[in-house]
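> here is my input, please return the structure:
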Amino acid sequence: MTSAPTLPSDLLDTLAQQLLQARKDKQWLTSSTLPGLTEADAYAIQQRVSARLWEQQGQRTGAWKSGTGSIDVTPTVAPIWPARVFPTGATLSMADYQLIGAEAEIAYRLGSDLPLRDSDYSEEELRAAIDAAHVVIETIDSRLQDWQSPAPFWGLADNAVNGAFVIGTEVSDWQALNLPAQAVEVWINDELKISKTGSHALGDPWLLMPWTLNHLIRRQQGLRKGDIITTGSWMGSLQVKAGDSVRVNFPGIGEATMQISA
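Take a look at the predicted model:
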């Protein structure tokens, strides 16, 4: 369970507003010059950003990103702005972002509601609630000039530097996938840039999901059918620019594509 924030509420409000203003103005913040955060502070800032950026306009968060670098490290989670969730083949405008980094990922989609309850859901219950996996492209964007090595928890506060989310091929028989041995390719402008096998940080991205889903159920007062959670990059982040086309391919599973316009 996430502990309470340590920073006062008015300072958390101010820091969230700085991130929102940096997003609006396409200006950079430097995390090393900002107040230090705990993990709980970062999640509190996330909530304030989402409340002001989309929840006050009646948009409900239905997509999240989760990730960790090791099975021994507690994952982190961040909401994805509903206006930045796209189907495969979408065109993203470079003008809407400060940078765009493309990541190849596998996401899981809920086929039934998971209401809040007193006890955590078991892994078996959570598996039963998932109705599909998807190939996705997560794009990275940041309001932090030092986003590649930010001060502790500032990357998490900045919505884990999420830019957008492009949803590709759906796989209903997802439990039959042998993801620890899965290959992945990333193509930029029809040129193969990355080809790897079994390269997810945890081997099997499902290992993130029991913690992540129970965390989100508590945080969101339950999850709904159709909610989708992506599970971290298989190949790091590949920066792209206006004019580029991107294709992420998981051979034998499917792909997701996007274009970047000026």
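> switch to C-alpha atoms for all contacts and neighbour counts from now on
OK.
> does I188 touch S245 like I think?
Yes. With contact defined as CA atoms under 8 Å, I188 and S245 form a contacting pair (5.7 Å).
> the spatially most central residue of the chain: what's it in contact with?
Among the residues of the chain, K65 comes closest to the average C-alpha position under CA atoms, centre = their mean, at 2.5 Å. With CA atoms under 8 Å, 6 or more residues apart in numbering as the criterion, the residues that contact K65 are 77-80, 160, 229-232.
> please repeat the previous calculation with a cut-off of 10 Å.
K65 sits next to 76-80, 107, 138, 159-160, 162, 165, 212, 228-232 when contact means CA atoms under 10 Å, 6 or more residues apart in numbering.
> ok so, going back, overlap in contacts, I188 and S245.
In terms of CA under 10 Å, 6+ apart, I188 and S245 are both contacted by the residues 257-259.
> where do the strands of the stretch 151-262 of the chain begin and end?
Listed in chain order, the strands of the stretch 151-262 of the chain (DSSP state E, counting those that start in this stretch) span residues 162-171, 183-188, 191-197, 222-223, 228-230, 238-240, 245-250, 254-261.
> with the stretch 1-150 of the chain instead?
When secondary structure is read from DSSP E, counting those that start in this stretch, the stretch 1-150 of the chain shows strands at 63-67, 76-79, 85-87, 90-93, 100-110, 114-115, 130-140.
> what lies in contact with the third one?
It stands for strand 85-87. By CA under 10 Å, 6+ apart, the surrounding residues in contact with strand 85-87 are 62-63, 92, 136-138, 163-169, 256-258.
> hmm, back to that, out of the strands of the stretch 151-262 of the chain, which one sits most buried?
Among the strands of the stretch 151-262 of the chain, the stretch with the highest mean neighbour count (mean count of other CA atoms under 10 Å) is strand 228-230, at a mean of 26.
> one more to put side by side:
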Amino acid sequence: MSEQLSVIAERLVAEHRDGVKFHKLDGISSLSDAYRVQDAYVAATVGDDTRAGYKIGLTSKRMQQMCGIDQPICGTIFSNRVFKSGARLSMTDYGRLGLEFEICVRMGRDLDPRDEPFTPEQVGGAIDAVAAAIELVDDRQADYSMLDINTLVADNSWNAGVVIGEFTPPPARLNTLEGIAYQDGAELARGYGADALGHPFVPLAWLANHLAANGRQLRKNDIVMTGSIVTTRFPTGPFTYRFDVAGLGSVEVSGS
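From the prediction side, this is the model:
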């Protein structure tokens, strides 16, 4: 990594510490550079923690339209930011907390390197469980009309944690499962597994190939958030959100 990219990663660490609003960072000229900055930022932030897995973002047309981006992105999930259903959050811990409603998968074995790209069927065969889940994102008061994908990726794709329901054996057809999001008991929106690029295994294969291109791999017990199937919600006061996925169960989070 160039010295300039290392300096940008250090700046990101400082801006999170000091509560600086999200803004475009100069000096990141490509997605490749953005992921290099992300790696340095994660390394500087993780401390004594470990990597629990990955988030994949912008896997539905509605989320891509919301952010003005036409491809998936990914980031690291830290182990100490993995919460069980029923977690209570403090909004003051985030620049601006957003909630995304997703299907989470858990790897049942390592995906060993191979010469050919992974297919959705191959990565799907390597998972051992799935769960309803809510990703916590922190967009740090971003202005979406001026969103810069390179800075977003460098900023760990905004992952701030996950809340996960009970894992269950994967059903035969994840793409047909319906998810319903509720706020304080009232239905907000619905989505389907197919909203994640047609099938949750499609973004999972994208992630596996992205990691392989950078000398890494998905490993047993990694959890992967496969992308929001309901548009992000930003609570502005005390809240309780629940996400029900037919055949998988529910996950709930509250806070103030």
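> which among the strands of the stretch 1-150 of the first structure is found nearest to A42 of the first structure?
Judged by CA to CA, the one of the strands of the stretch 1-150 of the first structure that comes nearest to A42 of the first structure is strand 76-79, at 9.9 Å.
> what range in the second structure matches the closest one?
Aligned using TM-score structural alignment, strand 76-79 of the first structure spans residues 73-76 in the second structure.
> so how far does that stretch sit from its counterpart in the first structure?
Its matched residues in the first structure lie on average 1.4 Å from stretch 73-76 of the second structure after superposition (mean CA distance after the TM-score superposition for the first structure).
> how far off centre is that stretch?
On the basis of CA atoms, centre = their mean, to the nearest Å, stretch 73-76 of the second structure is displaced by 6 Å from the centre of the chain it belongs to.
> quick one: contacts of that stretch?
31, 35, 38-39, 42, 46, 50-59, 149-150, 152-161, 203, 206-207, 210-211, 224-227.
> which one in the first structure is aligned with Y41 of the second structure?
Structural alignment places Y41 of the second structure opposite V49 in the first structure (criterion: TM-score structural alignment).
> contacting residues around that match?
The neighbours of V49 of the first structure, taking CA under 10 Å, 6+ apart as the test, are 13, 15-20, 43, 55, 79, 81, 157-159.
> which PyMOL command selects the buried ones in the residues you listed?
Written as a PyMOL command, the selection of buried residues from these, which uses 16 or more other CA atoms under 10 Å, is:
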select buried, resi 15+16+17+18+19+20+43+55+79+81+157+158+159
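> pull out the buried residues from the contacts of stretch 73-76 of the second structure.
31, 35, 38-39, 42, 52-59, 149-150, 152-161, 203, 206-207, 210, 224-227.
> buried sites along the helix or strand where M66 of the second structure lies?
Assigned by DSSP states H and E, M66 of the second structure falls within helix 61-67. Neighbour-count burial for helix 61-67 of the second structure, counted by 16+ other CA under 10 Å, picks out 61-64, 67.
> now stretch 89-99 of the second structure
So for stretch 89-99 of the second structure, counting by 16+ other CA under 10 Å, buried means 89, 91, 94-99.
> can you check stretch 140-151 of the second structure too?
Buried residues in stretch 140-151 of the second structure, counted by 16+ other CA under 10 Å: 140, 142, 147-151.
> ok, the aligned residue in the first structure for A186 of the second structure - contacts?
In the first structure, the residue matched to A186 of the second structure (TM-score structural alignment) is E191. Neighbouring residues of E191 of the first structure by CA under 10 Å, 6+ apart: 245-247.
> picking that back up, ok, so of the buried residues of helix 61-67 of the second structure, who is nearest N175 of the second structure?
Looking at those and their distance to N175 of the second structure, the nearest is K61, at 15.2 Å (CA to CA).
> what's the spacing between the closest one and V230 of the second structure?
Note on K61 of the second structure: its distance to V230 of the second structure, by CA to CA, to the nearest Å, is 10 Å.
> shared neighbours of these two, anything?
For the pair K61 of the second structure and V230, residues contacting each of them under the criterion CA under 10 Å, 6+ apart are D195.
> Provide the aligned range in the first structure for stretch 219-228 of the second structure.
Per TM-score structural alignment, the counterpart of stretch 219-228 of the second structure in the first structure is residues 224-233.
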